[in-house]
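Student: Build the 3D model from these lines:
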Amino acid sequence: MRRHANSLPTAEHGSTVIRVDTAFVRRVRSAAEAGMLSEPVVFAYLFGSRATDDARADSDTDVAVFPTRGLSAEQRAALRNRVAEIIEPAARTEVDVILLDDVPLPLRGRILRQRRVLYSADEPLRVRWESLIGRMYSDSRIKLDLLDQDLLTETAAGHR
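Tutor: Take a look at the predicted model:
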């Protein structure tokens, strides 16, 4: 069964809660649900300034897609183009589409923090992916923060 998770009208951005343009999210979600049924997409998120209400009038719309496995490079490029074509009329902006299995962990973590679910063909898989990426991102942030602190300490001591 294809369905989407309900989205709250606010997004957490750091420690601040920000109002999200729910009419925009509803329009884009409706387009995604109708258009992605026949696409090799497991789930899709809205993220970036349109998901956190930081958008300016000229901001694009960022969409992250988790594709089904086994797509060739050409099929993946075509999928990005088709998803943009599906979303652009509803978004009324240029749409930038990324594939979640192509991007580094820090970007996946940012997407996870900002996400608005647009489409989900497999809710259990989406939730497992979110749990895994959330844990991996948190673990990596702890390690990177420690490395940053070590670098600052060494720099302040004149060792770098």
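
Student: For the rest of this, base every contact and every neighbour count on C-alpha atoms.
Tutor: Fine.

Student: Help me confirm that V28 is found in a helix?
Tutor: Yes. Under DSSP: H, G, I helix; E, B strand; the rest coil, V28 falls within a helix.

Student: which residues touch it?
Tutor: V28 is in contact with 87, 90-91, 118, counting by C-alpha atoms under 8 Å, 6 or more residues apart in numbering.

Student: One more sequence to fold, the one below, so I can look at both together:
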Amino acid sequence: MSKTDLSADTAPGALDRLLCFGVYSTGLAFNRVYKPLLDRLGLTYPQYLVMVVLWQRDGQTVGELGDQLFLESNTLTPLIKRLEAAGYLTRRRDTADERVVRVFLTEAGRDLAGEAACVPDQILAACGITQEQLGELQSTLLTLRRNLRASAGAED
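Tutor: Model prediction:
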């Protein structure tokens, strides 16, 4: 079969023409950059995201955390338990509704925010783009996510 007989989907470089592969492979590249930074903090990337959300607003419910991170409770709960075992957070039943579990940072969890403060700048440096380019890219990705979730019937 000659090169001209190949369809667009099987031609060399076809993966690079797929937006979904570009997003996927970029996510993998991000993980490679994050890993050594987060290893120094003793966190995995999903655990880091939980901490970032709590550093923004402490005392959120498990449901609120899940909504922000697009995670189901069966995925989120083990992350929270590991962070609790590491001494970074505690879980408590809501006083107004015992069915609701709230997650609170411990002193060690709050202190970890200072240690992690350099991570965003290190990631930006690794990206090799300006703050302005980053803002434009972030805006485009948020629009893309919102549109894809709406297309799939998910609420944002």
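
Student: Once they're superposed, tell me the TM-score.
Tutor: The TM-score (TM-score structural alignment, normalised by the length of the second structure) is 0.29; 73 aligned residues with a C-alpha RMSD of 4.8 Å.

Student: Is it possible to mark the buried ones in the contacts of V28 of the first structure?
Tutor: 87, 90-91, 118 (16 or more other C-alpha atoms under 10 Å).

Student: Give me the residue at the spatial middle of the first structure.
Tutor: A centroid search over the first structure (C-alpha atoms, centre = their mean) returns I111, at 3.5 Å, as the residue closest to the centre.

Student: The residue lying closest to that residue once chain neighbours are set aside: neighbour count?
Tutor: Distances taken as C-alpha to C-alpha, 6 or more residues apart in numbering place F47 nearest to I111 of the first structure, at 5.7 Å, with adjacent residues excluded. F47 of the first structure is flanked by 21 other residues according to other C-alpha atoms under 10 Å.

Student: before we move on, back to that, hmm, A44 and the residue nearest to the centre of the first structure touching each other?
Tutor: No. Taking contacts as C-alpha atoms under 8 Å, I111 of the first structure lies outside contact range of A44: 10.7 Å.

Student: Beyond whichever strand or helix holds R32 of the second structure, next helix or strand please.
Tutor: Element membership for R32 of the second structure, per DSSP states H and E: helix 19-41. Once helix 19-41 of the second structure ends, the next helix or strand along the chain (criterion: DSSP H and E) is helix 45-56.

Student: List the buried residues of that following helix.
Tutor: 47-48, 50-51, 54-55.

Student: Ok, stretch 116-125 of the second structure next?
Tutor: If you call a residue buried by 16+ other C-alpha under 10 Å, then stretch 116-125 of the second structure has these buried ones: A116.

Student: what about the strands in the first structure?
Tutor: 10-13, 16-19, 41-47, 61-67, 95-99, 116-120 (DSSP state E).

Student: So which of the contacts of V28 of the first structure belong to helices?
Tutor: Of the positions in those, 87, 90-91 sit in helices, assigned by DSSP state H.

Student: Quick check: closest non-adjacent residue to P67 of the first structure.
Tutor: Nearest to P67 of the first structure is V41, by C-alpha to C-alpha, 6+ apart, at 4.4 Å.

Student: wait, isn't the one you found in contact with F66?
Tutor: Yes. If you go by C-alpha under 8 Å, V41 of the first structure and F66 touch, sitting 5.9 Å apart.
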